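> for reference, the sequence and a predicted model appear below.
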Amino acid sequence: MQTKTIAVDGIPMRWLEDGAGDGLPVVMIHGIPTSPALWREVMPRVTGGRCLAWEMVGYGGSMDAGRDRDISVAAQAGYLLDWMDELALGRAILCGHDLGGGVAQIAAVRRPEACAGLLLTNAICYDSWPIPSVKSMRAMGGALEHVPDGMLKPMLAMFYKRGHDDDEAARAALQAHWPHYQAQDGAAAFVRQMKALNVEDTKAVADRLPTLKVPARVVWGDDDQFQKLAYGERLARDLGAPLRHIPGGKHFTPEDHPDVLAEELNALIAEVHRTEEP
């Protein structure tokens, strides 16, 4: 697995890449407060394809690139498509979690020809977000921006703990994602991320989801308190997609249940190939 960087219209963009092959690439998109490392256990389990876990601008190792830029979910969809163009990916299977699921939905609606398939897991959608705890932190505004690392780290640790199935997985998430905040003026970056959240971004494409007509799958942790199961059920209906329940699963499914995500991705890849056979 390699970390790669390229400048796209003057914006440094990073991603993790694993695998190779001539098949359609799989583009994975993380959410908040994570990074492409969210997919670290899923990528090696995806067979027969090239996996690219794209880093949203202003997140992960690219937090500094988010200064004075629009880092809303809608803007991220544009950055994603520009990055795909720069890499000449053409069409790809889009796989999104949390905010990344919203990015995938918007990108697919904006440019259906770029989306060969769609997998969404515990993703923002419709009016499901921002969640109450994020709204509360966002309301703190400038005060939170100046919180020292010694206070921000426990806040994020608690967020991970609420969203993972067990404490060990939550600790692993903190170890994977916290260093980016620690290295890049994390409190200010976190505030920028939260201030950019706008539910109108997903509401604007909600009525277009049933028109996508691409192979799709929805995977949901049934006990997610951030993105409730009812939203996953609605996505599955609108996309005409099967819904894979994860009983007892919470929010961060790619880290807690990489086998399930990889199994569904592999099934989606096979389905896309079948539909495109001459």
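Good, I have the coordinates.
> okay, CA-based contacts and neighbour counts for the rest of this
Fine.
> pull out the buried positions in the helix ranked longest in the chain.
If you go by DSSP state H, the chain has its longest helix at helix 258-276. Going by neighbour count (16 or more other CA atoms under 10 Å), the buried part of helix 258-276 is 258-262, 264-266, 268-269, 272.
> what's it packed up against?
Under the contact criterion of 3 or more CA pairs under 8 Å, 6 or more residues apart in numbering; DSSP states H and E, helix 258-276 touches strand 115-123, strand 216-221.
> how much does the last one deviate in direction from helix 258-276?
Put simply, strand 216-221 runs at 170 degrees to helix 258-276, going by axes from the mean of the first three to the mean of the last three CA atoms, to 10 degrees.
> what is strand 216-221 packed up against?
strand 115-123, helix 229-239, strand 243-246, helix 258-276.
> need the contact partners of the third one.
Residues lying outside strand 243-246 but in contact with it, judged by CA atoms under 8 Å, 6 or more residues apart in numbering, are 217-222, 232-233, 236.
> the nearest residue to residue 253 once chain neighbours are set aside: neighbour count?
Spatially, and ignoring its direct neighbours in sequence, residue 253 is nearest to residue 221 (6.6 Å; CA to CA, 6 or more residues apart in numbering). By other CA atoms under 10 Å, 27 other residues sit near residue 221.
> show me the contacts for residue 221.
122, 229, 245-251, 253.
> got a markdown table for the helices and strands packed on helix 258-276, with distance to residue 131 too?
Listed next are the helices and strands packed on helix 258-276 as a markdown table, based on distance: least, CA to CA, whole Å:
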| stretch | distance to residue 131 |
| --- | --- |
| strand 115-123 | 12 |
| strand 216-221 | 16 |
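> what's the closest of the ones you listed to residue 63?
strand 115-123 (21.5 Å; CA to CA).
> below is an additional structure, to be compared with the one above:
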Amino acid sequence: MPERRPESRTTTIEGTPLRWLEQPASEDRSGVPVVLVHGIPTSSALWRHVVPLLPGLGVLVPEMTGYGDSIPAGAGRDIGLAAQADRLLAWLDGRGVREAVLVGHDLGGGVVQIMAVRRPELCAGLLLTNAVGYDSWPVPSVKVLAAARGLVARLPGRVVTSSLAGLFVRGHDNAATAAESRRTHMRPYLEHGAGPALARQVASLDVRDTLEVSPRLAELRVPARVMWGDADPFQKVEYGERFADDLRVPLHRIEGGRHFTPEDHPDVLAAHVLDLHREVVQRRR
């Protein structure tokens, strides 16, 4: 049987277009989809190697407003983490999703933390991988971009994408994957105005979004996983240890792994997602 590709869909949430990829459930009857949320400077394409390794599960892969091919929708809108979380919660409500396994990487990890704390009844399970949280972000290089966002907005697209190249080199432990990742994620920037897009993204980053919810992470009573590339130069493994402590789970280290775990280690990540989903389903029986 040929592999089914995720379907691209679009809706509107309070006047804001929202795009996502959807893999309909073909075997799982639990009614608990997996929601995969990306970070910066990526898009829903971050999970392109993970979704095929989740056969049978219902999988929803939203694209945050102002990122990827949703860059144009970010103009004039709040694209901070708290606003993204509220938008995704409204989207899930509109789809009739009552429970979901929330998976987040980088900024997406911050978004799913906010979602889980604000709506614990929706969060059936939580997986964080090299996620922002507490006071771990924005990282120094992004702070520099934010401080110079007026200049960044005026730079030619190729200059902007070249300046981001170092993030991919430093953030991957596989050179070939880093090159593929850069090509994948820089395409939307070049097509939709790299300078203004990046300027809006970095201007929206506010550490208070995660500091506000971090004291309540330990109150969550859900199955959880924390998976970390322990050589991540951006989100240090010490923060992974802190998440694991708050969520009362072991830290699953990827020795020598760096930041972009969904791209460098999709098999490991998919295995943890499948294991977490099984636990969620077993608890509901």
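Thanks, I have it. Values in this document were obtained by computation on a predicted structure and should not be read as measured data.
> that older thread, for the contacts of strand 243-246 of the first structure, work out which two are farthest apart.
Maximum distance among the contacts of strand 243-246 of the first structure (CA to CA): 15.4 Å, for 217 and 222.
> between the two, who's got more neighbours?
A direct count of neighbours by other CA under 10 Å for residue 217 of the first structure and residue 222 places residue 217 higher, at 23 against 20.
> quick one: that one and residue 225 of the first structure, what's the gap?
Separation of residue 217 of the first structure from residue 225 of the first structure (CA to CA, to the nearest Å): 21 Å.
> ranges for the helices of the first structure?
73-86, 99-110, 132-139, 142-145, 149-163, 167-183, 186-195, 200-203, 229-239, 253-256, 258-276.
> rebuild these as TSV, extending it with distance to residue 17 of the first structure.
Formatted as TSV, the helices of the first structure follow (distance: least, CA to CA, whole Å):
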stretch	distance to residue 17 of the first structure
helix 73-86	13
helix 99-110	17
helix 132-139	30
helix 142-145	32
helix 149-163	25
helix 167-183	16
helix 186-195	24
helix 200-203	27
helix 229-239	28
helix 253-256	16
helix 258-276	15
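> nearest to residue 47 of the first structure, of those?
helix 258-276 (6.6 Å).
> next one: the closest one to chain centre, how far?
Chain-centre distance of helix 258-276 of the first structure: 18 Å, with CA atoms, centre = their mean, to the nearest Å.
> then stretch 155-165 of the first structure?
17 Å.
> ok, the counterpart of residue 123 of the first structure in the second structure - contacts?
Aligned by TM-score structural alignment, residue 123 of the first structure pairs with residue 131 of the second structure. Going by CA under 8 Å, 6+ apart, residue 131 of the second structure touches 104-110, 235, 240.
> got TSV for the helices and strands packed on strand 216-221 of the first structure, with distance to residue 16 of the first structure too?
Shown next, in TSV, are those (distance: least, CA to CA, whole Å):
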stretch	distance to residue 16 of the first structure
strand 115-123	18
helix 229-239	27
strand 243-246	26
helix 258-276	16
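> of the contacts of residue 131 of the second structure, which is the nearest to residue 36 of the second structure?
residue 104 (6.0 Å).
> how much space separates that closest one from residue 269 of the second structure?
11 Å.
> how many residues are close by residue 66 of the first structure?
Neighbour count for residue 66 of the first structure, taken as other CA under 10 Å: 17.
> who are the contact partners of it?
Contacts of residue 66 of the first structure by CA under 8 Å, 6+ apart are 57-59, 189, 192.
> so what's the residue count around the residue mapped onto residue 250 of the second structure from the first structure?
Under the alignment by TM-score structural alignment, residue 250 of the second structure pairs with residue 242 in the first structure. Residues near residue 242 of the first structure, counting by other CA under 10 Å, number 15.
> out of the helices and strands packed on helix 258-276 of the first structure, which gets nearest to residue 86 of the first structure?
strand 115-123 (15.9 Å).
> how far is the closest one from where the chain is centred?
Relative to its parent chain, strand 115-123 of the first structure has a centroid offset of 10 Å by CA atoms, centre = their mean.
> how big's the offset between stretch 176-189 of the second structure and the first structure?
Once the two are superposed, stretch 176-189 of the second structure sits an average of 1.1 Å from its aligned residues in the first structure (mean CA distance after the TM-score superposition for the first structure).
> what range in the first structure does that stretch sit on?
Going by TM-score structural alignment: stretch 176-189 of the second structure matches residues 168-181.
> name the nearest residue to the residue positioned nearest the centre of the second structure, sequence neighbours excluded.
Centroid check for the second structure by CA atoms, centre = their mean gives residue 38 as the closest residue, at 2.3 Å. For residue 38 of the second structure, ignoring the flanking residues on the chain, the nearest one in space by CA to CA, 6+ apart is residue 108 at 4.7 Å.
> so what corresponds to residue 97 of the first structure in the second structure?
Using TM-score structural alignment, residue 97 of the first structure lines up with residue 105 in the second structure.
> what's near enough to touch the equivalent of residue 34 of the first structure over in the second structure?
Taking TM-score structural alignment as the criterion, the aligned counterpart of residue 34 of the first structure in the second structure is residue 42. Residue 42 of the second structure is in contact with 67-68, 185, counting by CA under 8 Å, 6+ apart.
> one more: residue 139 of the second structure?
234-235.
> still on that earlier bit, please report how far the match of residue 34 of the first structure lies from residue 61 of the second structure.
Where residue 61 of the second structure is concerned, residue 42 of the second structure sits at a distance of 13 Å (CA to CA).
> again, but for residue 213 of the second structure
Where residue 61 of the second structure is concerned, residue 213 of the second structure sits at a distance of 23 Å (CA to CA).
> alright, I will stop here.
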